[in-house]
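here you go, sequence then predicted model.
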Amino acid sequence: MSKRLTSKYKIDRRLGVNLWGRPKSPINRREYGPGQHGQRRRKPSDFGVQLAAKQKLKGYYGEISEKQFRRIYEEATRRKGDTSENLIGLLESRLLAAVYRLKFVPTVFAARQVINHGHILVNGRVVTIPSYHLREGDVIEVKEKSRQMMLIMESIGLPERDVPDYFEVDPSGMKGTFVRAPKLQDVPYPVQMEPNLVIEFYSR
């Protein structure tokens, strides 16, 4: 697990984007990086562009360590088909991403918390591993005893996000089914993701 302790919103300012599309993001008020020299933006090199693309995609999914992210990339390269699309499909197949996409929680960081604390079931069994890989047809639901949690009840009603069509969701039952691994165009990222640059970064 990553040991990053800094505020998640510093990522927005460092990368210069509202990574999760949230109204609270400080980038909505200050479109420059944190710190004394945050307003000095030089034109990045090719390496800098690739690194920023990697940090943006990696940061979006919360506390993924570099080791974990590289392992996902390596699995994407082993699979048949487009490596960029495979990378996105693997990231979206993680339980953490599913709990966030199904709107059981307001943020990816909250998704990690509710999974770690045993509030989420997969196919009727408690799973406490955020990186758990989902397969088509897997059913994800909030444990019955946890359905009255304020965090979960408020999140389901938030208008900020829609559930993408690679999930079937039953909001009243706090349950959803993972239908398929998505392509890049299917994923509702609030900002442009460039997995092709991530592939270039690791394949140097």
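Thanks, I have the structure now. Residues are numbered from 1 along each chain as shown.

use CA for all of it now, contacts and neighbours both
Fine.

now the helices for this structure?
Here the chain has its helices, by DSSP state H, at 9-15, 46-60, 66-78, 83-92, 95-101, 108-116, 150-156, 195-202.

what's the spacing between the residue nearest the centre of the chain and residue 55?
Closest to where the C-alpha atoms of the chain average out (C-alpha atoms, centre = their mean) is residue 61, at 2.8 Å. Distance, residue 61 to residue 55, by C-alpha to C-alpha, to the nearest Å: 10 Å.

likewise for residue 75?
Residue 75 sits 19 Å away from residue 55, going by C-alpha to C-alpha.

let me see the contact set for the residue nearest to residue 54 when sequence neighbours are not counted.
Of all residues not flanking residue 54 in the chain, residue 198 sits nearest, at 5.0 Å (C-alpha to C-alpha, 6 or more residues apart in numbering). Residues in contact with residue 198 (C-alpha atoms under 8 Å, 6 or more residues apart in numbering) are 50-51, 53-54.

the structure to be compared is supplied as follows:
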Amino acid sequence: MKRTGKTPRFKRQRRLLTELPGMGKAGALERRPYPPGQHGLQRRKYSEFALQLEEKQKIRFHYGLREEQFRRIINKAQKSASTNWVEALVNLLEKRLDNVVFRLGFAASIPAAKQLISHGKVLVNGKKVNIASAIIRVGDKIRLKDEAYENQVYLQAKQAPRLPLPTFMVKEEVAGKEEGRLTDEPNLEAVPFAFEPGLVIGYYSMRG
């Protein structure tokens, strides 16, 4: 079997002992709620660095970002916030179009949302946007092209919603089709899994 070099999504989540909704299917921790490998059942000893690294990886994997992409967004967040730049980071990540499409329930995962976007199936304020990293503003209206509501990506998400609609979004039917809108700025509470912002700050403060 050819190896792709990619770590399976379930294995990544088990390694971090956290289900990351953005990666897709639920149940990563149900069958084996411990890290992969022969020593998975043994008690793990964590250094401060290991804790910081894992907390950073949770955020990066959930939002589906490469390390260099993540670093660029962090730099932007650090420049825009004088104190808690992690909150600014979460604000930027949650407003990315791929995440908004996912959180609105138009796709069952962030990779699936990227697929809809790259195929030109997503409209923002009535105009096609095919850039997954586009930042959505409060008041922007997000919907799919009419034919995309019959797309398997959308239908699968409708059949088994991954997350409830967050408080900073609304969704309604317009002309018989679902349309979503960002109503407020996302904050740290928007992250749909438990994480420690201080560990992320610690990881990057040690690395400049």
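In hand now; what should we look at? Since the model is a prediction, treat every value here as computed from it, not as a measurement.

drop the TM-score for these two in here.
The pair, once superposed, lands on a TM-score of 0.88 when counted by TM-score structural alignment, normalised by the length of the first structure; 199 aligned residues with a C-alpha RMSD of 2.2 Å.

adding neighbour count and distance to residue 119 of the first structure as columns, could you present the contacts of residue 198 of the first structure in TSV?
Listed next are the contacts of residue 198 of the first structure as TSV, based on neighbours: other C-alpha atoms under 10 Å; distance: C-alpha to C-alpha, whole Å:
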residue	neighbour count	distance to residue 119 of the first structure
50	21	37
51	17	35
53	22	32
54	23	30
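
quick one: those as CSV, columns for distance to residue 36 of the first structure too.
CSV is the format used below for the contacts of residue 198 of the first structure (distance: C-alpha to C-alpha, whole Å):
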residue, distance to residue 36 of the first structure
50, 25
51, 22
53, 24
54, 25
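
which one of these sits closest to residue 188 of the first structure?
residue 53 (16.6 Å; C-alpha to C-alpha).

so what corresponds to that closest one in the second structure?
For residue 53 of the first structure, the aligned position in the second structure is residue 55, judged by TM-score structural alignment.

how close does that match sit to residue 114 of the second structure?
Residue 55 of the second structure sits 24 Å away from residue 114 of the second structure, going by C-alpha to C-alpha.

which residue in the second structure aligns with residue 162 of the first structure?
By TM-score structural alignment, residue 162 of the first structure lines up with residue 164 in the second structure.

I meant residue 98 of the first structure, not that one.
In the second structure, the residue paired with residue 98 of the first structure is residue 100, using TM-score structural alignment.

what of residue 120 of the first structure?
Residue 120 of the first structure maps onto residue 122 in the second structure, by TM-score structural alignment.

give the burial count for that match, as a bare number.
For residue 122 of the second structure, the neighbour count with other C-alpha atoms under 10 Å is 29.

next up, the contacts around it.
Contact analysis of residue 122 of the second structure by C-alpha under 8 Å, 6+ apart lists 116, 128-130, 142-145.

can you put those residues in TSV and add distance to residue 191 of the second structure and neighbour count?
Compiled in TSV, the contacts of residue 122 of the second structure are given as follows (distance: C-alpha to C-alpha, whole Å; neighbours: other C-alpha atoms under 10 Å):
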residue	distance to residue 191 of the second structure	neighbour count
116	22	24
128	27	17
129	24	18
130	24	20
142	20	25
143	22	26
144	24	24
145	28	16
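
looking at the residues you listed, which are in strands?
Assignment to strands by DSSP state E places the following of the contacts of residue 122 of the second structure there: 128, 142-144.

before we move on, back to that, contact partners for the match of residue 98 of the first structure?
Residues near residue 100 of the second structure by C-alpha under 8 Å, 6+ apart: 94, 136.

next one: the one 10 residues further on
Counting by C-alpha under 8 Å, 6+ apart, residue 110 of the second structure touches 22-24, 63-64, 98-99, 101-102.

same deal with residue 47 of the first structure?
Applying C-alpha under 8 Å, 6+ apart, we find residue 47 of the first structure in contact with residue 201.

just residue 161 of the second structure next, same as before
Contacts of residue 161 of the second structure (C-alpha under 8 Å, 6+ apart): 105, 108.

residue 34 is in contact with residue 40 of the second structure, correct?
Yes: using C-alpha atoms under 8 Å, residue 40 of the second structure is in contact with residue 34, at 5.7 Å.

these two - which one has more neighbours?
Between residue 40 of the second structure and residue 34, counting by other C-alpha under 10 Å, residue 34 is the more crowded of the two (22 against 14).

trace the more buried one over to the first structure, please.
Counting by TM-score structural alignment, residue 34 of the second structure corresponds to residue 32 in the first structure.

what's the neighbour count on the nearest residue to that match once chain neighbours are set aside?
Of all residues not flanking residue 32 of the first structure in the chain, residue 39 sits nearest, at 5.2 Å (C-alpha to C-alpha, 6+ apart). Under the neighbour criterion other C-alpha under 10 Å, residue 39 of the first structure is assigned a count of 12.

kindly report the same for residue 26 of the first structure.
When neighbours are counted by other C-alpha under 10 Å, residue 26 of the first structure registers 17.

can you check residue 167 of the second structure too?
Using other C-alpha under 10 Å, residue 167 of the second structure has 13 other residues around it.

so it versus residue 185 of the second structure, what's the distance?
Residue 167 of the second structure is 10 Å from residue 185 of the second structure, by C-alpha to C-alpha.

hmm, residue 86 of the first structure is touching residue 74, no?
No: Residue 86 of the first structure is beyond contact range of residue 74, at 10.2 Å (criterion: C-alpha under 8 Å).
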